[in-house]
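Q: Structure of the sequence below:
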Amino acid sequence: MSNTLLALIVLALGAIGYVIGRQRALKATDGDQRKLHSLPSYYGTNVLLKTMVPAFLLMLVWLLAQPIVVDRSVRAGLQDESVRQDRSVSLVMTDVRRVANGLGIAVEQGVMSRDEARSLDTQSTDVRARLGEAGVALGSDVTPAVLEAAQQYRGLSGTGDIARFALVVALALAGLGWGVRESTPSFRARNSVERGIKSLLILASCIAILTTIGIVLSLVFNTIEFFRIYPARDFFLSTTWSPSFGGGSELGILPLLWGTLYISLIALLVAVPIGLFAAVYLSEYASKRVRSVAKPAIEILAGIPTIVYGLFALLTIGPLLLRVFGDDTVGWMDGGTAVMTAGLAMGIMLIPFVSSLSDDVINAVPQAMRDGSYGLGATQSETIKQVILPAALPGIVGAILLAASRAIGETMIVVLGAGAAARLSLNPFEAMTTVTAKIVSQLTGDADFSSAEALVAFALGMTLFVVTLGLNVLALYIVRKYREQYE
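A: You can find the predicted model right below:
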């Protein structure tokens, strides 16, 4: 059953409930609104909320829980070594999902019937060929165990879809009946609606908080699992990064941390002076007309996708640096991908972060401090250097730290501009890599999450999370201290 169709049905029932609830309340008083406790629209809204909210919540929870339950049910039959054929359960489940999705596509396109999809047999049918007729390509042969598990997967998913459709519609109808029954003149519909809206607002806040908690817990649990397999001492102190899914990996984070911090440092050396000077000009020297054009133009840089910056680094900055510092000139640079390439591109990306935040901080400095400085005979430049910038320094430092945390978490610019070499070097014209780039590479493809080589991505993510969280907390502390001083 289509989720879109189910959602439209619930929306339609909600709209019908609104009309019925409103009309029922008015009919009970012969159209005299003064005899109602609340406005007629509140009675309709009460029915609408009772119809839609519980139904959509059940639908959301079901959509989240069903894949987990189906996966566990199918996994239970794949624990036997003879079924898995020396592969991990995760890899077998990947094949099961592909075949199950392929069967679903084949049924939708009419290549095979539902009954045929349930009874398909590898001994008498080439499954890859049949699915190929529907445009579904499989990377390997389908074993009888995988096909049987895929058919079970589709069967359980289909049963779950039917049950979800029936229960959601039934709950919506029950809510509609409940709301309509409450639509009497003495019912406090406004109070009920306001409580319902307040509950929805609280739920929205809880979802945001629970999402954050879920992200942290997923990192923590997988990081703990990684350190059960790989020594924490080697991870944090080793200077070699050499993963190998065949075994014998050396997973030291130091070269990745060094590349992350080195590229971020170069980016800040580009972004901080340019962004700060731009902020000073916009806030102290530029006319209103120039400011109205220049400030949005600078902030356009913040809206450019990072993949575009990565392509700019790869196609423009890298070749330009290679012509200046390459083998034909000073010989410092061997290729276009290097720390300097990624750092310059990232620095350009960070300019609006530093500029916009610093501009807001400088404008927040009280005008009385400027007037006092001018009254003592100081020039505009002396006022900026000796009064405004020192007063705005805490806020500017906070802006820089926020930009630094943004630089540390960047991925696409690094992947395209910095290369993939994990090394400890001071040469900014050599290729290096960062923590985020290696997280992507370790989780690309069909990763076996029972191996240290895949789980190391979560340990890298947890380390990066702690670093950026520390920078953000420090930045917020400085900014709040500044605001308490001048607001």
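
Q: only C-alpha atoms for contact and neighbour calcs from this point on.
A: Fine.

Q: got the residue ranges for the helices in the stretch 151-300 of the chain?
A: Using DSSP state H, counting those that start in this stretch, the helices of the stretch 151-300 of the chain run over residues 189-229, 232-237, 254-280, 288-299.

Q: mind checking which of those is nearest residue 85?
A: Among these, the nearest to residue 85 by Cα to Cα is helix 189-229 (23.2 Å).

Q: so what does the closest one touch, helix or strand wise?
A: helix 40-76, helix 452-486 (3 or more Cα pairs under 8 Å, 6 or more residues apart in numbering; DSSP states H and E).

Q: want to try JSON lines for the ones you listed, with distance to residue 417 and mean neighbour count as columns?
A: Output for the helices and strands packed on helix 189-229, formatted as JSON lines (distance: least, Cα to Cα, whole Å; neighbours: other Cα atoms under 10 Å):
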{"stretch": "helix 40-76", "distance to residue 417": "38", "mean neighbour count": "19"}
{"stretch": "helix 452-486", "distance to residue 417": "20", "mean neighbour count": "18"}
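
Q: Distance to residue 11 for those helices - can I get that in CSV?
A: Shown next, in CSV, are the helices and strands packed on helix 189-229 (distance: least, Cα to Cα, whole Å):
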stretch, distance to residue 11
helix 40-76, 7
helix 452-486, 40
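
Q: so which of the ones you listed comes closest to residue 291?
A: Among these, helix 452-486 comes nearest to residue 291, with 24.1 Å by Cα to Cα.

Q: Return the residues in contact with residue 302.
A: 349, 350, 352, 353 (Cα atoms under 8 Å, 6 or more residues apart in numbering).

Q: Second input sequence below; structure requested for side-by-side comparison:
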Amino acid sequence: MYSLLTIALLLALLSIAYQQGWAVSRKLATPEATRLHSRPPYHGSLVAIWTIAPALVILALWALFGATASRAYIVMNLPAEIVDQGGNVLQSAIQRVRAIASGAGVAGEVQPYEMAAGAAFRQFQNLASATVLGSAAAFAAVSLLFARKRIAVRLQARNEVERIVRYLLLGCSAVAILTTLGIVLSLVFEAARFFSFVSPIDFFFGTVWNPRFSTTGAGSGEYGLLPLLWGTVMVAAIAMFVSLPIGLMTAIYTSQYASPRMRSLVKPVVEVLAGIPTIVYGFFALVTVGPFLAAFGQTIGVNIRATSALTAGIVMGIMIIPFISSLSDDILRQVPRAMIDGSIGLGATRSETIKRVILPAALPGIVGAFLLAVSRAIGETMIVVLAAGNSPFLRANPGEPISTVTVTIVNQLTGDQDFASPQSLVAFALGLTLFVMTLFLNMAALYIVRRFREQYE
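A: Model (predicted):
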């Protein structure tokens, strides 16, 4: 399918349909005529929707079934002995034909039947693309004529457009909900398969993590979650100790103390930190922060490893600062000016107003920003992969290497794995654990905000 041509066709259909609906409704809106129920833009939007809908349906059907039809056509042009072998041989032949048809090179000598199949498939693609685009344009034209004839003085175009928009919004919400539900169900089912090999008690309360990739038995290895959970909590706690005070103080300065010019300089510079890829943060932790902490530890007589929970937590805290500062800044600026003026009018200083009026009023939003930062810290992967050390042991010293849940998921799913073994299925159990942790964080935050709001109001 020619993507640019398809996009151009859709844009052209939208433009023509909207212009037709708008122009026809404008002709009806004469001083002598009865007043239109809806304004011309609504009529244009309704005609555009009616026009584009059939084209989108045809394109969606081709997107769903086009790959199957293309594969069947290629198989039809392959020799019988290749088709009869099936499996990897057939799949390899199909891929070579597709590469030949697209003009890309293939490894090895091209067989005559492959060249013939590639040429035939190229013609099939051109014909199929022309047919699909032509059908979409034809159905769109018919729908345009039908929608254009529907335009009348009392046509409730506004109501129909708003109803369609409401259904679209409902569909988007349903997609988001169903996606979340699908993710959760996939985690639950795969985690249940893992717990058929390993006892949940041994998993959630075990203190030893040693999966031992072995073929001696399906349940070989020890899968204690506590070392990974402790490492995750330790790194997240260090990150929050770094990011929360810096981020909140930055937000207070930019929203209450900084001049407009200074704010326009400080806030974008801070927000640049949010756009840096996490792999860059991980590399920065590995080659700069880790060696610096190790050297600093030697200076003061404390053993700090270059790859440790402290290194990962500090760098992760730096990464999270923009999440807290930007959100908190926007929230603090939403506090009604009347409350601030009333506090200052009663004789409170600016710092007292911030502490006793602005921060309490903005606390629900600040808690939300804090929750977002904690969730970001718990789910971070690349920084801890490079800087934490990947040592799944229970350690209270943050200067020692540790491992987290996300790092372990990466390790368990790296390479060619058999998803029928507990060594790979444990990744889904770990993912479900992270989901439950985030869920409880949300519930706790809502409870705290509700209790404080009752006291404040």
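
Q: ok, back up a step: nearest to residue 328 of structure 1, of the helices of the stretch 151-300 of structure 1?
A: With Cα to Cα as the measure, helix 254-280 is the member of the helices of the stretch 151-300 of structure 1 nearest residue 328 of structure 1 (24.4 Å).

Q: Let me know which of the helices and strands packed on helix 189-229 of structure 1 is the nearest to residue 16 of structure 1.
A: Shortest distance between residue 16 of structure 1 and these, using Cα to Cα, is found for helix 40-76: 8.1 Å.

Q: Which elements pack onto the closest one?
A: Looks like helix 40-76 of structure 1 contacts helix 3-28, helix 144-182, helix 189-229 (3+ Cα pairs under 8 Å, 6+ apart).

Q: Name the residue closest to the centre of structure 1, please.
A: residue 215 (10.0 Å; Cα atoms, centre = their mean).

Q: What distance do you get for that one to residue 373 of structure 1?
A: 50 Å (Cα to Cα, to the nearest Å).

Q: Could you do residue 414 of structure 1 as well?
A: 45 Å.

Q: and these two? which has more neighbours close in?
A: Taking other Cα atoms under 10 Å, residue 414 of structure 1 and residue 373 do not tie; residue 414 has more neighbours (34 against 18).

Q: so where does that one fall, helix or strand?
A: helix 412-417 (DSSP states H and E).

Q: what span of structure 2 lines up against that helix?
A: Mapping helix 412-417 of structure 1 onto structure 2 (TM-score structural alignment) gives residues 382-387.

Q: Against structure 1, what's the mean shift for the matching stretch, could you check?
A: Following superposition, stretch 382-387 of structure 2 is found to deviate from structure 1 by 1.5 Å on average (mean Cα distance after the TM-score superposition for structure 1).

Q: roughly how far out does that stretch sit from the chain middle?
A: Put simply, stretch 382-387 of structure 2 sits 20 Å off its chain's centre (Cα atoms, centre = their mean, to the nearest Å).

Q: and residue 407 of structure 2, how many neighbours does it have?
A: Look at residue 407 of structure 2: counted by other Cα under 10 Å, it has 24 neighbours.

Q: my read: it touches residue 384, true?
A: Yes. Counting by Cα atoms under 8 Å, residue 384 is a contact partner of residue 407 of structure 2 at 6.7 Å.

Q: Need the counterpart of residue 253 of structure 1 in structure 2.
A: Aligned counterpart of residue 253 of structure 1 in structure 2: residue 225 (TM-score structural alignment).

Q: what about its match, neighbour count?
A: 24.

Q: do you know how far it is from residue 436 of structure 2?
A: 14 Å.

Q: do residue 95 of structure 2 as well
A: Distance from residue 95 of structure 2 to residue 436 of structure 2, by Cα to Cα: 42 Å.

Q: Can you say which of the helices of the stretch 151-300 of structure 1 is nearest to residue 96 of structure 1?
A: Nearest to residue 96 of structure 1 among these is helix 189-229; the distance by Cα to Cα comes to 23.8 Å.

Q: the inter-axis angle of the closest one versus helix 144-182?
A: Angle between the axes of helix 189-229 of structure 1 and helix 144-182 is 160 degrees (criterion: axes from the mean of the first three to the mean of the last three Cα atoms, to 10 degrees).

Q: the inter-axis angle of helix 189-229 of structure 1 versus helix 452-486?
A: Going by the same axes, to 10 degrees, helix 189-229 of structure 1 makes 130 degrees with helix 452-486.

Q: next one: helix 189-229 of structure 1 to chain centre, how far?
A: Chain-centre distance of helix 189-229 of structure 1: 15 Å, with Cα atoms, centre = their mean.

Q: Now do that helix and helix 40-76, the angle between them.
A: Using the same axes, to 10 degrees, the direction of helix 189-229 of structure 1 lies 20 degrees away from that of helix 40-76.

Q: contact partners of the match of helix 412-417 of structure 1?
A: Counting by Cα under 8 Å, 6+ apart, 278-279, 281-283, 285-286, 290, 306-309, 311-312, 315-316, 390, 403-404, 407 sit against stretch 382-387 of structure 2.
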